[in-house]
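1. Quick one: sequence and predicted model below, then my questions.
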Amino acid sequence: MTIVGIRCDAGARTGVGHLVRCVALAEELVARGVVVVFLSDLGGVAWAESQLTQRGLPWRPPPADPAALVATADELELDALVVDSYTLPPEHSAAVRATGRPVLAIVDGDFRGQTADIYVDQNLDSAIDVPGALGLAGLDYALFRSSVRSLRPAAPPVHTDARTPKVVAFFGGTDAYRAAPEIAVRLAQTGARFDATIIGADESLRDELHAVVPAEGQRFDIIAPTDDLPKLLAEADLAVSASGTSTWELLCLGLPAALVWVVDNQILGYDRTIARGYGAGLGRLGHLGVDAVDTLERLLTDAAARTELAQRAWSAVDGRGVERVADALLAKAASPR
């Protein structure tokens, strides 16, 4: 029996992107008979905790230092460790590798000092060249949860003007930078008709969203974070979100997307996605103006434009990245250094 530990965190400021893609990998590993244990600080975010508990994935608080991580690896009899963190000191993964256990590091361009036997960078046009390590780079290795993969259409959707466009706006499990109210305002300013579901990550955000007044022909449905988000997206005509891990899920679903960037580490992915025509760019959150409103209006009123985006998005991924990453990890675990 193979046992894999996953070291990742989530939180109100950290967000849930690291956890979501690790859950995707965990699902695939468990389906293959692997035992997976999360070593995670989930920041008290109930939605994050539910992603593990509802899947029966055990988790415990993260070890405080490299020695404690090695002790935990020994206690759990780990065969391999997955690391996905912007803040974990690199000494932690180095200590585990020193025991002979393989380490897989999920990164976003910058390795942040992590050393590993396998690096995974699922970002568009990424590249990895580390002597002695296996690099899995690009959208072929994008990690999608089963709830997303199961909803991937057999062909790219074709949009029509036959119904009021359905919009879903979401900004991670915490919306730490309070994007949802600003996007709701910009949607209302388009004057175009729509039926929008907007995720309010907490009660104060939902209060702000309820205060946004829709124009005639517009409707807002303000809801709390939900595990039904993939289903809502699969039924939508347009998504509005922040550039990041969730962007690749939108591509998998063939869903036209209008994207913003919020923090600096999203800029590169945002620019590449827009340049390839896989999404429509609204700009930087907090600085959205008339151009963003015009872009949203075009997407809401031009079914052909949405169809073109959908075709490009759907063709960018095949949804099987998690299988490829699991193959590589288990092969390495079976023949450690």
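-> Right, received. Where do you want to start?

2. from here on, contacts and neighbour counts on C-alpha atoms
-> OK.

3. ok, how many other residues are close to Arg312?
-> Look at Arg312: counted by other Cα atoms under 10 Å, it has 19 neighbours.

4. how near is it to Val4?
-> When Cα to Cα, to the nearest Å is applied, the distance between Arg312 and Val4 equals 35 Å.

5. Let me see the ranges of the helices in the stretch 101-250 of the chain.
-> Taking DSSP state H, counting those that start in this stretch to define them, one finds helices in the stretch 101-250 of the chain at 146-149, 179-189, 203-210, 229-234, 245-253.

6. quick one, strands of the stretch 151-300 of the chain?
-> Across the stretch 151-300 of the chain, reading from the start of the chain, the strands by DSSP state E, counting those that start in this stretch fall at 166-169, 194-199, 218-223, 238-242, 257-261, 280-284.

7. try this one next to it:
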Amino acid sequence: MMLDSSTGAERPHGVSKCQYSRAARFPWSCPGTECKTLTPWKIGNAQNGCSVPSDARRMKTLVEASVRLPTMPLDVTVVFRVDASTKIGSGHVMRCLTLAEELAWGGRDCLFVCRATSGDLASAIRARGFVVVSMERAVTAPIQRTGSNESYEDWLVGGWRQDLDQTLASLVQVRFQWLIVDHYGIDHRWETAFRASRPSVRIACIDDLADRVHDCDLLLDQNLGRRPHDYAQLVPPGCKILVGTSYALVRSEFREARAASLVRRQTLQRPRRVLINFGGVDSGNVTEDVLDALAHVPGSHSLRVDIVMGLAAPHLKAVLRAADRSQFDTKVHVDTTRMAYLMTMADVAVGAGGGTSWERCCLGLPSLVLEIALNQRDVVRQLASHDVAYVVDQTSLVRSLLTAWKKIQSGERLLEMSKNASTLVVGNGASLVAESIIRGTAHETR
């Protein structure tokens, strides 16, 4: 077993030095003339005459300073209000980062407003080159719960009003055109009050639940099987509704790896390499349970297992110990930047029903899925009904895993599942969503 940190990862095969340079991830940096074509502004050093706009210089300064509040007026196009934590997980921030990077390639500056807490991923956002305004931990106050949103309202410590006030205070020095909200604890009350304070800002909501009213101009739900009528009574007239896996927020690296991954699956005979990933946090330590259960699979000693976890995962050390004592070749990849490569090389994945499902589908990777959160139930069922995954019951993990494993022991079956998965997600969803945002911005400024 070896710990593979992404900081030491080699440049992926087929990716040029220019594409993998700092400019590709930090559009407002000035690395030199090598990457002129990759940045929205002319690149140059001090001698050549740097022409990066003043706002871009401010953005770069703010990123490097890891500020909590902007200290000068700042113009951006899009602000994201999204959180990550050991309780919430990392999925909401990760999919927002995917959209932010797509918007950045279109020349739109983005800023993140996040609650400072354990596992907030602020450093990961800054590492991608974006400004993070970190709101201090809220003071606990009684929460007025409504409807079916009870458990998720607890995600806004102190309630929606306090969160809104802190968000507005964080953005008092920021001029922007779009606010994108990705938070199960936020509904129309927060959004309507925000709109009253910043009436010129358009609001987009990313949701999966279709269980609460939103006051927004654009609604995105990337889940499989979702239909526009699911939100017809939950958004105002005129709201643009984007639903289904056509809009799945999949990073460009998966789209680029898609062809090679699908070709590789043409010749598989049986699963030999397994990828285990339950998000960046895995607060329930399902990873270790699955690793132990795999030991019961016939011939497991010949398996090669890759485990992907985040550095903030609370059970990372326990998983590392379990990997050390496992009977098969196991590698733990922490905060890896090579997820597309690992999925491409895997024969089957064991994971949850979160946003990573769409990355697996894009690469045609057959899956064994577990429902580790209530909001994943519909996705897990849809994946099974479309014959791209087998469902594993966490309450009887060993028996259920063995049953599913027996069903994927032929290359023909793996290929069939792969083809079904690849038809659901082609990998251009982030581009389509970004285009809708950019068009809305252009319409607003005319």
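-> Now that the structure is in, tell me what you want to look at. Keep in mind the model is a prediction, meaning the values are calculated, not measured.

8. Please state their TM-score.
-> A TM-score of 0.89 describes the superposed chains when it is computed by TM-score structural alignment, normalised by the length of structure 1; 331 aligned residues with a Cα RMSD of 2.4 Å.

9. before we move on, back to that, is it possible to export the strands of the stretch 151-300 of structure 1 to JSON lines including mean neighbour count and distance to Asp117 of structure 1?
-> Formatted as JSON lines, the entries for the strands of the stretch 151-300 of structure 1 read as follows, by neighbours: other Cα atoms under 10 Å; distance: least, Cα to Cα, whole Å:
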{"stretch": "strand 166-169", "mean neighbour count": "24", "distance to Asp117 of structure 1": "37"}
{"stretch": "strand 194-199", "mean neighbour count": "23", "distance to Asp117 of structure 1": "38"}
{"stretch": "strand 218-223", "mean neighbour count": "17", "distance to Asp117 of structure 1": "42"}
{"stretch": "strand 238-242", "mean neighbour count": "26", "distance to Asp117 of structure 1": "31"}
{"stretch": "strand 257-261", "mean neighbour count": "26", "distance to Asp117 of structure 1": "31"}
{"stretch": "strand 280-284", "mean neighbour count": "22", "distance to Asp117 of structure 1": "36"}
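
10. Quickly note the distance from the aligned residue in structure 2 for Gln54 of structure 1 to Met417 of structure 2.
-> The criterion is TM-score structural alignment: under it, Gln54 of structure 1 has Ala127 as its aligned partner in structure 2. Ala127 of structure 2 sits at a distance of 36 Å from Met417 of structure 2 (criterion: Cα to Cα).

11. next one: Gly280 of structure 2
-> Summarising the geometry, the distance separating Gly280 of structure 2 from Met417 of structure 2, computed by Cα to Cα, is 26 Å.

12. do Phe328 of structure 2 as well
-> Distance from Phe328 of structure 2 to Met417 of structure 2, counting by Cα to Cα: 25 Å.

13. Arg306 of structure 1 reaches His159, doesn't it?
-> Yes: using Cα atoms under 8 Å as the test, Arg306 of structure 1 is close enough to His159 to be in contact (6.5 Å).

14. Now do the shared contacts for the two.
-> Listed contacts common to Arg306 of structure 1 and His159 are Asp237; contacts here mean Cα atoms under 8 Å, 6 or more residues apart in numbering.

15. Helix, strand, or coil at Pro199 of structure 2?
-> Judged by DSSP: H, G, I helix; E, B strand; the rest coil, the three-state class of Pro199 of structure 2 is coil.

16. contacting residues around it?
-> Under the criterion of Cα under 8 Å, 6+ apart, Pro199 of structure 2 has no neighbours.

17. Going by residue numbers, what spans are helices in the stretch 51-200 of structure 2?
-> Ranges of helices within the stretch 51-200 of structure 2 are 54-65, 91-105, 122-127, 150-153, 160-170, 188-197, based on DSSP H, counting those that start in this stretch.

18. and the ones you listed as a markdown table, adding distance to Leu432 of structure 2 and mean neighbour count?
-> A markdown table is the format used below for those (distance: least, Cα to Cα, whole Å; neighbours: other Cα atoms under 10 Å):
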| stretch | distance to Leu432 of structure 2 | mean neighbour count |
| --- | --- | --- |
| helix 54-65 | 25 | 17 |
| helix 91-105 | 10 | 22 |
| helix 122-127 | 22 | 18 |
| helix 150-153 | 28 | 14 |
| helix 160-170 | 28 | 17 |
| helix 188-197 | 24 | 16 |
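
19. Tell me which of those lies nearest to Glu371 of structure 2.
-> Among these, helix 91-105 comes nearest to Glu371 of structure 2, with 14.7 Å by Cα to Cα.

20. coming back round to it: arrange the helices of the stretch 51-200 of structure 2 in a markdown table, one row each, with distance to Val334 of structure 2 as further columns.
-> As requested, these are exported to a markdown table (distance: least, Cα to Cα, whole Å):
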| stretch | distance to Val334 of structure 2 |
| --- | --- |
| helix 54-65 | 23 |
| helix 91-105 | 15 |
| helix 122-127 | 12 |
| helix 150-153 | 28 |
| helix 160-170 | 31 |
| helix 188-197 | 36 |
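
21. Select, out of the ones you listed, the one closest to Pro366 of structure 2.
-> Across the helices of the stretch 51-200 of structure 2, closest to Pro366 of structure 2 is helix 91-105 (Cα to Cα), at 20.4 Å.

22. Where in structure 1 does the closest one fall?
-> Taking TM-score structural alignment, helix 91-105 of structure 2 hits residues 17-31 over in structure 1.

23. Give me the nearest residue to the residue most central in space within structure 1, chain neighbours excluded.
-> What sits nearest the mean C-alpha location of structure 1, by Cα atoms, centre = their mean, is Thr245, with 2.8 Å. On the basis of Cα to Cα, 6 or more residues apart in numbering, the spatially nearest residue to Thr245 of structure 1 that is not a chain neighbour turns out to be Gly17, at 5.9 Å.

24. Could you do Leu233 of structure 1 as well?
-> In space, not counting the residues next to it along the chain, Leu233 of structure 1 is nearest to Val168; the distance is 6.5 Å by Cα to Cα, 6+ apart.
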